[in-house]
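Visitor: Sequence plus the predicted model coming up.
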Amino acid sequence: MRSTRIAVFASGQGSNFSALVAAQRQGQLGEGQIELLVSDRPEAPVAQRAEEAGIAAMLLRPKDFASREEYEAAIVAELQRREIGLIVLAGYMRLITPVLLTPYAGRIINVHPSLLPAFAGKDAIGQALDYGVKLTGVTVHFVDGGMDTGPVIAQRAITIEPGDTADTLAARIHRVEHELYPEVVRAFAEGRVELQGRQVRVRGAEK
């Protein structure tokens, strides 16, 4: 089976990027191979993490381009040159336009710190705490043109404990993200994720 070349998009600290790199080194991404980091913030810590991991980085400032579409067109050209088969968003803080969505439809995934469709958008952890729900969690989903509206691939629930703060809850959520996201990336790379409309089926790993 040919490996699936992966580009990780990130804008910040890069903890999920590092978790994916660690999973790859431990053989946990199966046929997945991280080839490229794409970041819209060249100064973000994730860029240093990529350098330390020996992974190529495409660091662009959107303001250097005439439009969002022109910015994404430059990215698409590099993705196609590298034969990228899967885009993994890991704290990438930009909505994606059809310039990127169209050629990579069904091949862009994201992780979100809530049980979607609850608490989409920014500060999902704060939203959950403010609302007073007893359960939140992590969702890995396909990306479409909306804000965290794509079909759900996998979810894992997390209990909100009495006295939880944004920091304590975030720490538990991040641990789950770092487990669940590599599992989904591996399933995708091995061709085990099937999308039909809004329904997603993940077949079990081969024995």
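Guide: On my side now, so go ahead.

Visitor: Please make it C-alpha for all contacts and neighbour counts, starting now.
Guide: Will do.

Visitor: What segments of the protein are helices?
Guide: 15-25, 45-53, 68-81, 98-101, 124-131, 166-189 (DSSP state H).

Visitor: helices and strands around the fifth one, which ones?
Guide: Just to be clear, that refers to helix 124-131. Applying 3 or more C-alpha pairs under 8 Å, 6 or more residues apart in numbering; DSSP states H and E, we find helix 124-131 packed against helix 166-189.

Visitor: Also the second one?
Guide: Here helix 45-53 is seen to pack against helix 15-25, strand 32-39, strand 56-59 when contacts are counted using 3+ C-alpha pairs under 8 Å, 6+ apart.

Visitor: A154 is nearest to which of these?
Guide: helix 15-25 (16.1 Å; C-alpha to C-alpha).

Visitor: Compute the inter-axis angle for the closest one and helix 45-53.
Guide: 20 degrees (axes from the mean of the first three to the mean of the last three C-alpha atoms, to 10 degrees).

Visitor: Provide the contact partners of helix 15-25 at residue level.
Guide: 8, 10, 29-30, 32-34, 46, 49, 53, 90-91, 177-178, 181-182 (C-alpha atoms under 8 Å, 6 or more residues apart in numbering).

Visitor: Structure two is appended below for comparative analysis:
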Amino acid sequence: MTHKMPAVVLASGNGSNLQTLIDLKSANKLDLDIKLVVSNNPEAFALERAKNAKITTWGKSHKSFESREAFDLNVIAEIEKAGILSNQKLIADGKDITKSSQVGCIILAGYMRLLSTAFIQAFSGRILNIHPALLPSFAGAKGGLDALNYGIKITGCTVHFVDEIMDHGPVIIQAAVPHKAGESLDELMQRIHKLEHRIYPQAVQWLAEDRLSLKDRVVYLKENSKSEKLASLGNQELSFLVSPPLEKF
């Protein structure tokens, strides 16, 4: 692997998906260069994970800013310092001084804040999120719990592009798991998280390879003759369905 897609990860809590990305990046299995980890929670363990991996961090409470947009504008400035420029045109003294941007991405990994319109427009088409349910069902902060309480038999996780509506953007990849009657939320989420840690890096890798395209809300994956599809995760106890099919890194 040669080209590494620059990325910024936004996280609010434990950062297990971040750790998966760090581990795969360190093993040279992912075409990713994490430039910065941002959190709206200065105590988030995700920041510790980043520091342990010698990744630059920025953590400030959103409560110390006067508005959602004010916080996000500060985050945008930090992201641009990290080398991932926004899509916004830069005008000074009446002249367009917009810089050529590196093709990077913003990865939301348990980021418990709605992004402002300003942020989404700044990085339009380059923001990824993962949600612990099969969208469009059970959107929102408690997707896993809402699905369980509803009595579903199948749930899972979804990686999608982010737009201005919560958990609404075009779907890149989904993975399904069964819910067993009487199973606790923790038991269910353990299996969902296992798949999150597989499909999120997969989506990131496809983006890094410039194989994703979008038309009328449908995300298309360009075939790659060098990619080897996987039949399973190698765990017979884990019943699942993943679409598009997983590939070997």
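Guide: Sure, I can see it. These numbers were taken from a predicted model, which means no experiment stands behind them.

Visitor: follow-up on the earlier one: ok, of the contacts of helix 15-25 of structure 1, which come out buried?
Guide: 8, 10, 29-30, 32-34, 46, 49, 90-91, 177-178, 181-182 (16 or more other C-alpha atoms under 10 Å).

Visitor: re the thing from before, which among the helices and strands packed on helix 45-53 of structure 1 is found nearest to G106 of structure 1?
Guide: For G106 of structure 1, the closest of the helices and strands packed on helix 45-53 of structure 1 is strand 32-39, at 16.1 Å, according to C-alpha to C-alpha.

Visitor: Make a markdown table out of the helices of structure 1 and add distance to A157 of structure 1.
Guide: What follows is these, written out as a markdown table (distance: least, C-alpha to C-alpha, whole Å):
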| stretch | distance to A157 of structure 1 |
| --- | --- |
| helix 15-25 | 18 |
| helix 45-53 | 27 |
| helix 68-81 | 33 |
| helix 98-101 | 29 |
| helix 124-131 | 13 |
| helix 166-189 | 9 |
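
Visitor: P62 of structure 1 is nearest to which of these?
Guide: Proximity to P62 of structure 1 (C-alpha to C-alpha) singles out helix 68-81 among the helices of structure 1, at 5.9 Å.

Visitor: Aligned counterpart of H193 of structure 2 in structure 1, please.
Guide: With the correspondence set by TM-score structural alignment, H193 of structure 2 lines up against H174 in structure 1.

Visitor: before we move on, back to that, would you reformat the helices and strands packed on helix 45-53 of structure 1 as a markdown table and include distance to T159 of structure 1?
Guide: Shown next, in a markdown table, are the helices and strands packed on helix 45-53 of structure 1 (distance: least, C-alpha to C-alpha, whole Å):
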| stretch | distance to T159 of structure 1 |
| --- | --- |
| helix 15-25 | 21 |
| strand 32-39 | 31 |
| strand 56-59 | 36 |
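
Visitor: G156 of structure 2 and D163 of structure 2, how far apart?
Guide: 21 Å (C-alpha to C-alpha, to the nearest Å).

Visitor: With neighbour numbers in mind, choose between the two.
Guide: Taking neighbours as other C-alpha atoms under 10 Å, G156 of structure 2 and D163 compare with G156 leading, 28 against 18.

Visitor: Need the counterpart of that one in structure 1.
Guide: With TM-score structural alignment as the criterion, G156 of structure 2 pairs with G137.

Visitor: which ones are touching that match?
Guide: Per C-alpha under 8 Å, 6+ apart, neighbours of G137 of structure 1: P113, S114, L115, Q155, R156, A157, I158, T159, I173.

Visitor: Recalculate using a threshold of 10 Å.
Guide: 112-116, 118, 124-125, 128, 155-160, 169-170, 172-174, 176-177 (C-alpha atoms under 10 Å, 6 or more residues apart in numbering).

Visitor: and the closest residue to E164 of structure 2 other than its chain neighbours, how many residues sit next to it?
Guide: Of all residues beyond its chain neighbours, the one nearest E164 of structure 2 is T117 (6.3 Å), with distances taken as C-alpha to C-alpha, 6 or more residues apart in numbering. As a burial measure, T117 of structure 2 scores 15 neighbours (other C-alpha under 10 Å).

Visitor: corresponding residue for T117 of structure 2 in structure 1?
Guide: Match for T117 of structure 2 (TM-score structural alignment): P98.

Visitor: Tell me how far its match lies from K63 of structure 1.
Guide: Taking C-alpha to C-alpha, one finds P98 of structure 1 at 19 Å from K63 of structure 1.

Visitor: which stretch among the helices of structure 1 comes nearest R2 of structure 1?
Guide: Closest to R2 of structure 1 of the helices of structure 1 is helix 166-189 (C-alpha to C-alpha; 9.3 Å).

Visitor: The closest one: which residues count as buried?
Guide: 166, 169-170, 173-174, 176-178, 180-189.

Visitor: and the angle for that helix with helix 124-131?
Guide: Using the same axes, to 10 degrees: helix 166-189 of structure 1 against helix 124-131 is 130 degrees.

Visitor: For helix 166-189 of structure 1, give me the average deviation versus structure 2.
Guide: Aligned to structure 2 and superposed, helix 166-189 of structure 1 gives a mean residue distance of 0.4 Å (mean C-alpha distance after the TM-score superposition for structure 1).

Visitor: Off-centre distance for that helix?
Guide: Put simply, helix 166-189 of structure 1 sits 10 Å off its chain's centre (C-alpha atoms, centre = their mean, to the nearest Å).

Visitor: and the angle for it with strand 32-39?
Guide: 130 degrees.
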